[in-house]
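**Student:** Mind folding the following:
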Amino acid sequence: MKSISGTVLMRYLASLLVLLFLCAFVPAACAAPAPVPRELFAMEPGKAVQLISQSIREEDPSALSAARELITLHSRAIGGEESHVAFLSGLVDNLSGFIGSDRMKARNTAEELLTLIVDSMGGYADSDSELRRERAQTVMKRVRGWMEEVGRDGAALLSAKRIIAKIDGYFPAIARGLEKSGEEKGRPASGSGETKAGALLGSGEKSLDNSLVLIGIVSRGVVDKSPQARKSSMEMAQRINKAIWLAYREGGTEPRKDAETILVAVKRLLGDTDPSIRLTAAKTAGALLDRKMAAGLIRLLSDPDESIKLAALDSLKKLSGKDYGQDENLWKRWETEGN
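**Tutor:** Below you'll find the predicted structure:
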């Protein structure tokens, strides 16, 4: 009996030693399972931010995907409880600290997540909900303030500059210190040459520099493999239409090349297989007012999606100053005579 008990005890001690070894040298073996995004979403904002930040600091490979989903969930719910704004604001504070990190992986992760926050909030720039618009501006102002601060550091300079350019494209009034300017409050059509892009270009040398950075970002986005990236980039192109044309006609070599990339890409995306991409491209063509896109728009008049037909017709009216309705033959005649 004693020998059996001794054998069991020895096995127990051996197992305990193995466990202690794993905990000492392989911490992941003893760690509790990381909370999934849905669990984090239900947490107190400060705690969720702390866990995400810790995962980024430890370069946890699952941190990026979890943070992306969490940002999306809170952004969609921004018109609800204030805890959603609290989470996004807290995350902005923590991510901004990583932007100047000497660890490239942490810095790149922070920039990617801050860019996602900016794009998510930018989607509310023209929202009919004043609450969503104001909360989105609140988050954007926080991001911009941090980027101006950390952007003084050499390691963070380029990242901060790219993020600021995006913010100014969505909410140029923030750059001018006007939270509720007439143009923001009235939310004019994005195709107007004197709307947000005009304000961006008319605010001095710094804003002009930001607009050129933004054109570069858009030029890369419209040819990105991700459909969402192409779509959001075209939406941004609608906002900075005047800046794109100024770069195309009067800019230096690089800005002109970026602007041309945008125009060529939008023309090509008019024939994309994804209906949501064709719809966005049709609207963007009307904002950019490039007559070379007329043929693609005319083809869209026979698109099976009614919303795409209407968007194409609206853009053709802007391009031509005429209204031939859905008559493709008349539009083709106009295009031929014009060229």
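**Student:** contacts, neighbours, all on C-alpha from now
**Tutor:** Noted.
**Student:** any chance you could map the strands in the stretch 151-300 of the chain?
**Tutor:** Using DSSP state E, counting those that start in this stretch, no strands are found in the stretch 151-300 of the chain.
**Student:** Please generate a structure for the following sequence too, so the two can be compared:
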Amino acid sequence: MKTVLVTGSAGFIGYFLCTRLLKDGFRVIGLDAMTDYYDVRLKERRQQMLLQHENFQAVNERIEAPDVLMSLFRLETPDFVIHLAAQAGVRYSIEEPRSYLESNLCGTFELLEAARAFPPEHMLLASTSSAYGANTEMPYTETDKADHQMSFYAATKKATESMAHSYAHLFGLPVTMFRFFTVYGPWGRPDMALFKFTKAILEDRPIDVYNYGDMKRDFTYVEDLVEGIRLLMDAVPQRPAEGEGVPEGDSLSPVAPWRVVNIGNSTSVRLTDFIEAIETATGEKAERNLMPIQPGDVPATWANASLLQSLTGYRPKTSVTDGVTRFVEWYREYYGV
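**Tutor:** So this is what the prediction gives:
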């Protein structure tokens, strides 16, 4: 039985990923700090459900705390590492940038140092579509330059890509960075639009619609994202042999076993259409409070997922209508509304 270390295991994506890995027969060590960025009760409930499985072990520690990860690697020597733990949220990074520095940069450094000492077969680290920043040519492709991040959150995630590349080059650590696009679904984060909109609509309160509704997002259903991560575990990057070039369309580094892969639905959906899907699922109309775009936000995202498909044969496919309906059904059941 192979062991997978998942950081951020009690988070939204982490919960679904750990559930999938346990189902597939892995032993899973879940590391999570259980921070109060949003309602800790959601994280506690996710973790409680994971602990029902005999092959899941929970470790509640901060990744940036010195020696936490080194000790864990020394004790468990994980075969795979999937690094999801991070301080999330574009707008919050304007208010509390230090938490992003500590969790995203220092935490990733601690992880890379532990992997250097006890190398796993493959490391998969979460980045974000926000790394594309000010890019306007879409759909976003992994080989595009991504030099102009629009928020400190995005800047820290882009920095972790470079940090991981340097360790992959220097120490031969196989690393896949995955950039995910607006992930949503049941058990989602309360600070995300779907959760906030659904809650407000069911409580007969107006919703804040930024950029006056002129926003587009590549909404990706959480189980589609997890399927992509699971399949990428087996697509271990290898440093190109001397004299060999990088295949066309591949983001593989020419000097390291490192690549970055988009995981998105390959569809850019208008925010107004997303809201209409929530209205249909709830059976209620939303009162819309139109507002200007917020600092750090980008007006649109759209993934080219061709590399994911060429590496794994898979492409996300859940429609916004189906995904939103599943979320609203979960929300009503969980909160009894």
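**Student:** now what about the TM-score between them?
**Tutor:** The TM-score (TM-score structural alignment, normalised by the length of structure 2) is 0.33; 165 aligned residues with a CA RMSD of 5.8 Å.
**Student:** Could you tell me which helix of structure 2 is the longest one?
**Tutor:** If you go by DSSP state H, structure 2 has its longest helix at helix 152-171.
**Student:** and that helix, which residues are buried?
**Tutor:** 152-161, 164-169 (16 or more other CA atoms under 10 Å).
**Student:** And the helix or strand just after it, what does it pack against?
**Tutor:** Downstream of helix 152-171 of structure 2, the first helix or strand assigned by DSSP states H and E is strand 175-180. On a contact count with 3 or more CA pairs under 8 Å, 6 or more residues apart in numbering; DSSP states H and E, strand 175-180 of structure 2 meets strand 122-128, helix 152-171, helix 222-232, strand 258-263.
**Student:** Just the element for the residue nearest the centre of structure 1, please.
**Tutor:** The centroid of structure 1 falls nearest to Asp119 when counting by CA atoms, centre = their mean (2.7 Å). Assigned by DSSP H and E, Asp119 of structure 1 belongs to helix 104-122.
**Student:** Need the contact partners of the helix or strand harbouring Ala58 of structure 2.
**Tutor:** Assigned by DSSP H and E, Ala58 of structure 2 belongs to strand 56-59. Contact with strand 56-59 of structure 2 is made by 22, 27-32, 47, 50-51, as judged by CA atoms under 8 Å, 6 or more residues apart in numbering.
**Student:** let's go with 6 Å and repeat that
**Tutor:** For strand 56-59 of structure 2, contacts defined as CA atoms under 6 Å, 6 or more residues apart in numbering pick out 28-31.
**Student:** Quick one: distance of the biggest helix by length in structure 1 to the chain centre.
**Tutor:** If you go by DSSP H, structure 1 has its longest helix at helix 2-25. Distance of helix 2-25 of structure 1 from the chain centroid (CA atoms, centre = their mean, to the nearest Å) equals 53 Å.
**Student:** Could you identify the helix or strand that succeeds that helix?
**Tutor:** Next along the chain after helix 2-25 of structure 1, taking DSSP H and E as the criterion, comes helix 37-42.
**Student:** Now do the buried residues in that following helix.
**Tutor:** By neighbour count with 16+ other CA under 10 Å, helix 37-42 of structure 1 contains the buried residues 37, 40-41.
**Student:** Kindly reformat these as JSON lines containing distance to Arg278 of structure 1.
**Tutor:** JSON lines is the format used below for those (distance: CA to CA, whole Å):
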{"residue": "Pro37", "distance to Arg278 of structure 1": "32"}
{"residue": "Leu40", "distance to Arg278 of structure 1": "36"}
{"residue": "Phe41", "distance to Arg278 of structure 1": "34"}
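**Student:** How about the contacts made by Ile310 of structure 1?
**Tutor:** Careful, residue 310 of structure 1 is Leu; it's not Ile. Neighbours of Leu310 of structure 1 in contact, by CA under 6 Å, 6+ apart: none.
**Student:** in the one helix or strand it maps to, what counts as buried?
**Tutor:** Per DSSP H and E: Leu310 of structure 1 is located in helix 306-320. In terms of neighbour count (16+ other CA under 10 Å), helix 306-320 of structure 1 has its buried residues at 308-320.
**Student:** can you check stretch 232-249 of structure 1 too?
**Tutor:** By 16+ other CA under 10 Å, the buried positions in stretch 232-249 of structure 1 come out as 232-245, 247-248.
**Student:** For Phe171 of structure 2, see how far away Glu161 of structure 2 is.
**Tutor:** As judged by CA to CA, to the nearest Å, Glu161 of structure 2 and Phe171 of structure 2 stand 15 Å apart.
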